[in-house]
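1. Sequence first, then the predicted structure, then my questions.
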Amino acid sequence: MSRGRNPLEHTLAARKKAANRYYSGPPSDHFDGTLFFNPGGQMPGRFTDLLKWQFNGQRAKWPATSPSPFPQARPAAKVEGTDLTVTMVGHSTLLIQTAGLNILTDPVWSQRTSPFSFAGPKRVNAPGIVFDDLPPIDLVLVSHNHYDHLDLATLKRLKEKHDPLVVTPLGNDVLIGEAVAGMRLSAHDWGDRIDIADRAAIHIEPAHHWSARGARDRRMALWAGFVIETPGGKLYFAGDTGFHDGINYRLMADKHGGFRFAILPIGAYEPRWFMAPQHQNPREAVQGMKLCKAAFAAGCHWGTFHLTDEPMDEPVRKLAEALDAEGLPRERFRALQPGEVWDVPEIERG
């Protein structure tokens, strides 16, 4: 049964009284009545682990700027029918165009992914689409509330210019709704399905991750991936996720039967002792592509914001090595760069 909801049903006063400021509901296999968790998985690291990582002295140096080799794209107003065009904006922000719909994943146009405008990870390359060159945006998918995925400044701009529907996991609607007046929000639990204008359906699916905007709201809002069901085939945006022994990838294959296209994170994975539960590496991403039975995949979550220890270009090299080791053509899984446009081939249907 769907547990989607309208955030207006939950008053600010009631939330302040609750232990969880973003969500209240019955316990489930991933919600203990107060906080969300990964079933059979791992909790995020402790504060002492964070300090140990931050002071390990192993952080690779990134360039202050690293312009994309691709010019900023100027997308078509629409892509109709079963055609599928995907344009990389940067990090986990991609524009998906198919069936007359324009969909953004985790949109971030801000210069920093931080609660502060003057500090925190800063873009090393410009967005692959100038904001004013976006086509009319119908739908936004927000996977969770970390600053490099939920950017309130960008959502405000999208509301003002496009008024899209934002689909997000439970609890994130409250955070967004309080900051962006009048934003159309649809918040859902894992396993829910939302029909979009008789042209697509969105499935909210598990990811192995966590959530927080500060020190006192850890795991109060849910995290998720999304499956987009379209006339041209199923698309999978895994959100931000650890590999978790491939459990969720196998679940996606069992439930959905495979995918025409997947968007999978390949960066922000070092050091493994700290990052493995929440960020998969390129080798794991290739395994995930195989396990979920994706014909094609785009690598995201790399090369725009310096978040972790690995060198900026390492995810691309490691992805190529992993594909070669599996005997997979490199053109099936591309590490997209800002401005890069991919007209994804159709696949034969059995």
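-> Now that the structure is in, tell me what you want to look at.

2. contacts, neighbours, all on C-alpha from now
-> Fine.

3. which residues sit in contact with the most centrally placed residue in the chain?
-> Nearest to the mean C-alpha position of the chain, by C-alpha atoms, centre = their mean, lies residue 239 at 3.0 Å. Contact analysis of residue 239 by C-alpha atoms under 8 Å, 6 or more residues apart in numbering lists 92, 143-144, 207, 224-226, 263-265.

4. what's the answer for residue 183, then?
-> 159, 163-166, 176-177.

5. For those, which ChimeraX command selects only the ones that are buried?
-> In ChimeraX, this line selects whichever of the contacts of residue 183 come out buried by 16 or more other C-alpha atoms under 10 Å:
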select :159,163,164,165,166,176,177
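
6. report the longest helix in this structure, please.
-> The longest helix of the chain (DSSP state H) is helix 314-326.

7. So which elements touch that helix?
-> Where contact means 3 or more C-alpha pairs under 8 Å, 6 or more residues apart in numbering; DSSP states H and E, helix 314-326 is packed against helix 282-291, strand 333-335.

8. this is the other structure I want to compare:
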Amino acid sequence: MTRRRLITAASAATVMTLGGVGYAAHRRSANPYYRGPISDHFDGVRFHAPEQPPDKNFSDLARWRMTAKTEPWPASAPSPFPADIPPERVDGLRVVLIGHASYLFQVAGRNILVDPVFAKRASPVRFAGPKRVNPPGIAYEKLPPIDVVLITHNHYDHLDGPTMARLWQEHQPLIVAPLGNDAILRGYDETMNVETRDWGESVDLGGGTTVHLTPANHWSARGLNDRRMALWCAFVLTTPRGVHYHVGDTGLGQGTIFRDIRARFGPPRLATLPIGAYEPRWFMQPQHMNPADAVEALRLLDAEQALGHHWGTFKLTDEGIERPAEALTAALGAAGLRQEVFLPLRPGQVWEG
């Protein structure tokens, strides 16, 4: 089988999805999303993380697809938690997993969506790509008034363009995203107002809450020729209810990004961390933590509580649907930590603190 046929065979789950697992060509071209000054993480065309590994190529993807030992997922895996109906406002801190990496954070009277994906597939097309195996943990129609939407990066399992256009039309939220993602979002609604920021910059969300954009060990792409042309990030929310650190996608790397968060903001009250889409490790390790990595991140952060996401809704990689939760249990035990300090959330599951 030729390389091109190998790529075509894998396109629904890898190349087209680009949900942190796919291949994107590295042809140098003008950046269609962002033009700005060269910096320590932008070369004038592409962004890069402090510990950016070499980009994967056709040979790497072909090797993965030819040697994959993938565990099958069920066609349907409903959450044991009923769909949540959130209150209109919360004075404290209330967190609900919508599914995969999509959350509703309610804190100090503000309603904040992060990476809202309500689509049936994490894909640029409706007929192919990873299909969700459980419904959203909050039905779209049951959302409270949305004040803010935060976008960590542009992969299709994190940036759902049609959902973002609908949210904008119906809620007019403040939208905050890393550099370059405004151009992508306005492709779905040209009237959309997006506040873009670089790593190290912040936006006041009102009500005593500020969001800070921080680095993550990841990458971005929406197609074959735009790899790393829009920035990606993690978020720190400083709120009247404490510090909340949220990572959409990242590799552990040398742990530097987590040490830096603790040094700058102190130990977080809450850390929401990815625990899934990690096999095979030789391919995924630079960009996706496994549960053992996530437990190490928790240790480096010295966070009071952690919640795990990025698992159990879209099959993006080789591990079975329950493997992340099982591996998290084992990793916590090996670290001598109580199981309740790091919960693998399921759609509709609520955490309050």
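-> Cool, the structure landed. As the structure is a prediction and not an experimental result, all values here were calculated from the model.

9. quick revisit: helix, strand, or coil at the corresponding residue of the second structure for the residue nearest to the centre of the first structure?
-> Structural alignment (TM-score structural alignment) places residue 239 of the first structure against residue 248 in the second structure. Following DSSP: H, G, I helix; E, B strand; the rest coil, residue 248 of the second structure is assigned to coil.

10. where's residue 248 of the second structure relative to residue 346 of the second structure, distance?
-> Distance, residue 248 of the second structure to residue 346 of the second structure, using C-alpha to C-alpha, to the nearest Å: 16 Å.

11. Just put the helices and strands packed on helix 314-326 of the first structure in JSON lines and tack on mean neighbour count and distance to residue 154 of the first structure.
-> Formatted as JSON lines, those follow (neighbours: other C-alpha atoms under 10 Å; distance: least, C-alpha to C-alpha, whole Å):
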{"stretch": "helix 282-291", "mean neighbour count": "22", "distance to residue 154 of the first structure": "28"}
{"stretch": "strand 333-335", "mean neighbour count": "23", "distance to residue 154 of the first structure": "24"}
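
12. Just send these back as CSV, with distance to residue 72 of the first structure too.
-> Formatted as CSV, those follow (distance: least, C-alpha to C-alpha, whole Å):
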stretch, distance to residue 72 of the first structure
helix 282-291, 26
strand 333-335, 17
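
13. For residue 201 of the first structure, find the nearest of these.
-> helix 282-291 (21.4 Å; C-alpha to C-alpha).

14. Next, the mean deviation of that closest one compared to the second structure.
-> For helix 282-291 of the first structure, the mean deviation from the second structure after alignment is 0.6 Å (mean C-alpha distance after the TM-score superposition for the first structure).

15. Identify the residue of the second structure aligned to residue 217 of the first structure.
-> So residue 217 of the first structure corresponds to residue 226, using TM-score structural alignment.

16. Quickly note the distance from that match to residue 154 of the second structure.
-> 11 Å.

17. Next, show the common contact partners of those two.
-> residue 220.

18. So between those two, which is more surrounded?
-> Set residue 226 of the second structure next to residue 154 and count neighbours by other C-alpha atoms under 10 Å: residue 154 wins out with 28 against 22.

19. correct me, but that one touches residue 220?
-> Yes - the criterion here is C-alpha atoms under 8 Å, and residue 154 of the second structure meets it with residue 220 at 5.9 Å.

20. list residues touching both of the two?
-> 230, 232.

21. Please enumerate the strands of the stretch 101-250 of the first structure.
-> Ranges of strands within the stretch 101-250 of the first structure are 101-105, 139-141, 165-169, 184-188, 193-196, 200-205, 225-230, 233-237, based on DSSP state E, counting those that start in this stretch.

22. Just tell me which of these ends up closest to residue 131 of the first structure.
-> strand 101-105 (11.9 Å).

23. got the angle for the closest one vs strand 225-230?
-> With axes from the mean of the first three to the mean of the last three C-alpha atoms, to 10 degrees defining the directions, strand 101-105 of the first structure sits at 170 degrees from strand 225-230.

24. quick one: strand 101-105 of the first structure to chain centroid distance?
-> Distance, stretch centre to chain centre, for strand 101-105 of the first structure: 12 Å (C-alpha atoms, centre = their mean, to the nearest Å).

25. residue range for it in the second structure?
-> So strand 101-105 of the first structure is aligned with residues 110-114, judged by TM-score structural alignment.

26. could you list every residue that touches the counterpart of residue 31 of the second structure in the first structure?
-> Applying TM-score structural alignment, one finds that residue 31 of the second structure aligns to residue 20 in the first structure. If you count contacts by C-alpha under 8 Å, 6+ apart, residue 20 of the first structure has them with 34-35, 217, 220.

27. Which of the residues you listed are conserved in the second structure?
-> Contacts from those that recur in the second structure, judged by both residues aligned by TM-score structural alignment, their matches' C-alpha atoms under 8 Å, are 34-35, 217, 220.

28. Give me the subset of these lying in helices.
-> Using DSSP H, none of these sit in helices.

29. Filter these down to the buried ones.
-> Buried among those by 16+ other C-alpha under 10 Å: 34-35, 220.
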